[in-house]
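Asker: Predicted coordinates and the sequence they were generated for:
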Amino acid sequence: MKIMVTGGCGFIGSNFIKYLLTDPEVTEEIKILNVDSITYAGQGRNIEHMYKESKNQKFLTNYKFIRVDICDFHSIDIIIKKFSPDCIVNFAAESHNSYAILNPTVFFKTNLLGTQNLLEAARKNNVGRFHHISTCEVYGDLDLKSKKKFTETTSYKPNTPYNASKAAADLAVRAYFKTFNLPITISNCSNNYGSYQFPEKLIPLFVTNLLENKKIPLYKNSQNKREWIHVLDHCKAIYKILKNGKVGETYNVGTGVEKSIEEITTIILKYLNMPETMKEYVPDRPSHDRRYLLDSKKIMKELKWKPAINFETGMKETIEWYKNNKIWWLSLKEKTLIQENKWGVKRDKNQNESK
């Protein structure tokens, strides 16, 4: 199988490539073309580091990389025509909610217009499958005390520019299926954690700050809850969808494991034997969603997927990875674009009190 991966230098994309090339569960021969523009959060050295870790020769024989922005339709069209992939898996996205508040235009350009470029090039070149990676955040948020879950038929109610850009991209993907009969699938996943996550995201930010003996910034509404999935479980779900998913369908990918930001903080502090005084509360960001929780029965029942990595085990392995790979993340922290306590966004002072 020939797979074109867009955004394969990012956290989830690079882990997906590693999974396809090194995991014994993947028995078929797979050729991968990674197309990435290498933004500040996309690291070309992820793949290099993974190769050095695994020593797997498939990184040399079955993998190629091209640096191209998905917003460049002409280049994308030529690449697809030459590589002739059996499927495209689209990870390419700007993904930091906080940055989206400061610069929403970049998010709509990449996440919506870039995705539409890929769809059009895939349609033009008769690609056999287009799989789009999306997020649980397109559904909006849930009350902290609610017993509801998001299903694949839940209406979209995005609350931030990032969420809206991903929701719009999802709808564009569906439109290409309905209008042009492009064979597509979509997956909406919960919050990922694991190795190689850029250190501006919550878990690696907190871990690396503590390893540098720096305080960790918590929003005042840190009781907000998220559903957590190890990136390897997510990668396995994507592969299941590619192999057995029904064209035109959407699949939620979650674990049912909910933890508040305070709970995550406590786990990290306890594991690293650090005091509560390392916490520093900062002003909340605008439109901070309270809670996400996915109903993932569909993928579990129809495709026989289920998460395999226990949350406590996964967290320990993740923390240890950052402890042992300071050379990977130390210089990256200088590239972080967000100062969490400086928004410059005017809003009603009570806007987030109910959230």
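Answerer: That came through, no problem.

Asker: For the rest of this, base every contact and every neighbour count on C-alpha atoms.
Answerer: OK.

Asker: Not counting its neighbours along the chain, what's nearest residue 59?
Answerer: Nearest residue to residue 59, sequence neighbours excluded (C-alpha to C-alpha, 6 or more residues apart in numbering): residue 51, at 6.2 Å.

Asker: Can you report how many residues neighbour that neighbour?
Answerer: Number of residues near residue 51 (other C-alpha atoms under 10 Å) recorded here: 18.

Asker: again with residue 283
Answerer: 14.

Asker: now swap in residue 103 and tell me
Answerer: 13.

Asker: hang on, the earlier thing: return the distance of the residue nearest to residue 59 relative to residue 20.
Answerer: Look at residue 51 and residue 20: by C-alpha to C-alpha, to the nearest Å, they are 13 Å apart.

Asker: Residue 260 now?
Answerer: 32 Å.

Asker: repeat for residue 91
Answerer: 15 Å.

Asker: what's the answer for residue 80, then?
Answerer: From residue 80 to residue 20 the distance is 20 Å (C-alpha to C-alpha).

Asker: what about the strands in the stretch 151-300 of the chain?
Answerer: For the stretch 151-300 of the chain, strands defined by DSSP state E, counting those that start in this stretch occupy the ranges 184-189, 191-193, 216-219, 225-230, 250-253, 258-260, 279-282.

Asker: what packs against the first one?
Answerer: Read it as strand 184-189. Secondary-structure packing of strand 184-189 (3 or more C-alpha pairs under 8 Å, 6 or more residues apart in numbering; DSSP states H and E): strand 129-135, helix 161-180, helix 231-244, strand 250-253.

Asker: try the last one
Answerer: Packed against strand 279-282 by the contact rule (3+ C-alpha pairs under 8 Å, 6+ apart) you find strand 216-219.

Asker: what sits up against the strand it packs on?
Answerer: 205-206, 209-210, 261, 278-285, 340 (C-alpha atoms under 8 Å, 6 or more residues apart in numbering).

Asker: next up, a second structure to put side by side with the first:
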Amino acid sequence: MRILVTGGAGFIGSEFVRRWLTSEPTAHVTVLDKLTYSGVEENLASVARHPGYRFVRGDVCDPDVVDQVTAGQDAVVHFAAESHVDRSITGAGPFVHTNVVGTQVLLDAALRHRVGRFLQVSTDEVYGSISEGSWTEEWPLAPSSPYSASKAAADLLVLACHRTHGMDVVVTRCTNNYGPHQFPEKVVPLFITNLLDGKNVPLYGDGRHIRDWLHVSDHCQGIELVLRGGRSGEVYNIGGGTEVSNHKLTGLLLDAVGADWDRVTYVADRKGHDLRYSLDDSKIREQLGYAPRFPFAEGLAATVAWYRDSRSWWEPLKTGGARG
């Protein structure tokens, strides 16, 4: 199978590429990545010599580049996105451009070249916030931030392409990811690296916001299952099964590095901050056999250990150093 992976040098995309090429010796994967601040080509070093691997530096919003890399592909797995909520609140333009326009550029190319399957990697944030129960795939979309609104728009474009043109599309929506190689602006790597450096960590509000946590490897397992066996035109939620408040998560990370609560700085809450995310992922479990493999405590401990041992990876990113 020939696969185009957009955003394949990022946190989740690179995990998918490494897993796919390791398990599929005859696979062909083309990675398209602009290498913005959070894209690190080094994330793909372990598979760079795989005979089926090709890296193209380019923008998903560039029709010419996208057309070239889409030709001859059997599938597109679309990770490329602006994804940091805080950045979207202070400047929504790049999120709309990359997440909405970029998705449409890819869809147009996939239609022209008759790509076999288009998988849109999305987020649970498109559903908004839920105080009780869990979202099913049929839940109405109610995004709260420019980031989540742009992802919701992209999802709808993908699904509309199925209804209008009969394109074989699938959409996955995941909960909060954690694990190695995550850019240190997101809460888990930000807190770990700050604490390892002896710095304080910023906790929004009173820390009561609840998230369901999913190890990046389990997320990519779910994506693989949907890519291979998901029903065309369907959405699949991918959950981790571990709901934790930000306050509790902070305590776990403090304990993991031997720090006290005096290292926590309480900051004003984020605008439009969703209180709770919770996915019902029974559909992917029952239809495709998905089951998370990483217990949260074990996965979090391994993640802390990875950042402790990988200063050479994250220190340049936090200081703004250039990375290839």
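Answerer: The structure has been received and is ready for your questions. None of these values were measured; they are calculated from a predicted model.

Asker: Please convert the helices and strands packed on strand 184-189 of structure 1 to CSV, extending it with mean neighbour count and distance to residue 13 of structure 1.
Answerer: Output for those, formatted as CSV (neighbours: other C-alpha atoms under 10 Å; distance: least, C-alpha to C-alpha, whole Å):
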stretch, mean neighbour count, distance to residue 13 of structure 1
strand 129-135, 23, 10
helix 161-180, 20, 16
helix 231-244, 20, 9
strand 250-253, 26, 16
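
Asker: Could you dump those into JSON lines and include distance to residue 301 of structure 1?
Answerer: Below are these laid out as JSON lines (distance: least, C-alpha to C-alpha, whole Å):
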{"stretch": "strand 129-135", "distance to residue 301 of structure 1": "20"}
{"stretch": "helix 161-180", "distance to residue 301 of structure 1": "23"}
{"stretch": "helix 231-244", "distance to residue 301 of structure 1": "12"}
{"stretch": "strand 250-253", "distance to residue 301 of structure 1": "11"}
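
Asker: all helices in the stretch 201-350 of structure 1, in order from the N-terminus.
Answerer: 202-211, 231-244, 261-271, 297-302, 311-324, 326-329 (DSSP state H, counting those that start in this stretch).

Asker: same question, the stretch 51-200 of structure 1
Answerer: Counting by DSSP H, counting those that start in this stretch, the stretch 51-200 of structure 1 has helices at residues 58-61, 73-83, 97-102, 104-108, 115-124, 161-180.

Asker: between those helices, which gets nearest to residue 7 of structure 1?
Answerer: helix 115-124 (11.3 Å; C-alpha to C-alpha).

Asker: By how much does the closest one deviate from structure 2 on average?
Answerer: Compared with structure 2 after fitting, helix 115-124 of structure 1 has a mean deviation of 0.4 Å; criterion: mean C-alpha distance after the TM-score superposition for structure 1.

Asker: if you line the two up, which stretch of structure 2 does that helix fall on?
Answerer: Counting by TM-score structural alignment, helix 115-124 of structure 1 lines up with residues 103-112 of structure 2.

Asker: before we move on, what about stretch 303-320 of structure 1?
Answerer: Going by TM-score structural alignment: stretch 303-320 of structure 1 matches residues 288-305.

Asker: That stretch: which residues count as buried?
Answerer: 288, 290-292, 296, 299-300, 303-304 (16 or more other C-alpha atoms under 10 Å).

Asker: can you tell me which two in those residues are farthest apart?
Answerer: 288 and 304 (30.9 Å).

Asker: Residue 301 of structure 1: how many residues sit nearby?
Answerer: With other C-alpha under 10 Å as criterion, residue 301 of structure 1 counts 10.

Asker: what does residue 273 of structure 2 align to in structure 1?
Answerer: Residue 273 of structure 2 maps onto residue 288 in structure 1, by TM-score structural alignment.

Asker: okay, now that match: neighbour count?
Answerer: By other C-alpha under 10 Å, 18 other residues sit near residue 288 of structure 1.

Asker: Next: residue 187 of structure 1.
Answerer: Neighbour tally, residue 187 of structure 1, other C-alpha under 10 Å: 23.

Asker: Need the counterpart of residue 39 of structure 1 in structure 2.
Answerer: By TM-score structural alignment, residue 39 of structure 1 lines up with residue 36.

Asker: In a strand, its match, correct?
Answerer: No - counting by DSSP: H, G, I helix; E, B strand; the rest coil, residue 36 of structure 2 is not part of a strand but coil.

Asker: related to what we said a few turns ago, so for residue 101 of structure 1, which of the strands of the stretch 151-300 of structure 1 sits nearest?
Answerer: strand 216-219 (15.5 Å).

Asker: Where in structure 2 does the closest one fall?
Answerer: Going by TM-score structural alignment, strand 216-219 of structure 1 lines up with residues 201-204 of structure 2.

Asker: Show me which positions of the matching stretch end up buried.
Answerer: So, applying 16+ other C-alpha under 10 Å, buried residues of stretch 201-204 of structure 2: 201-204.
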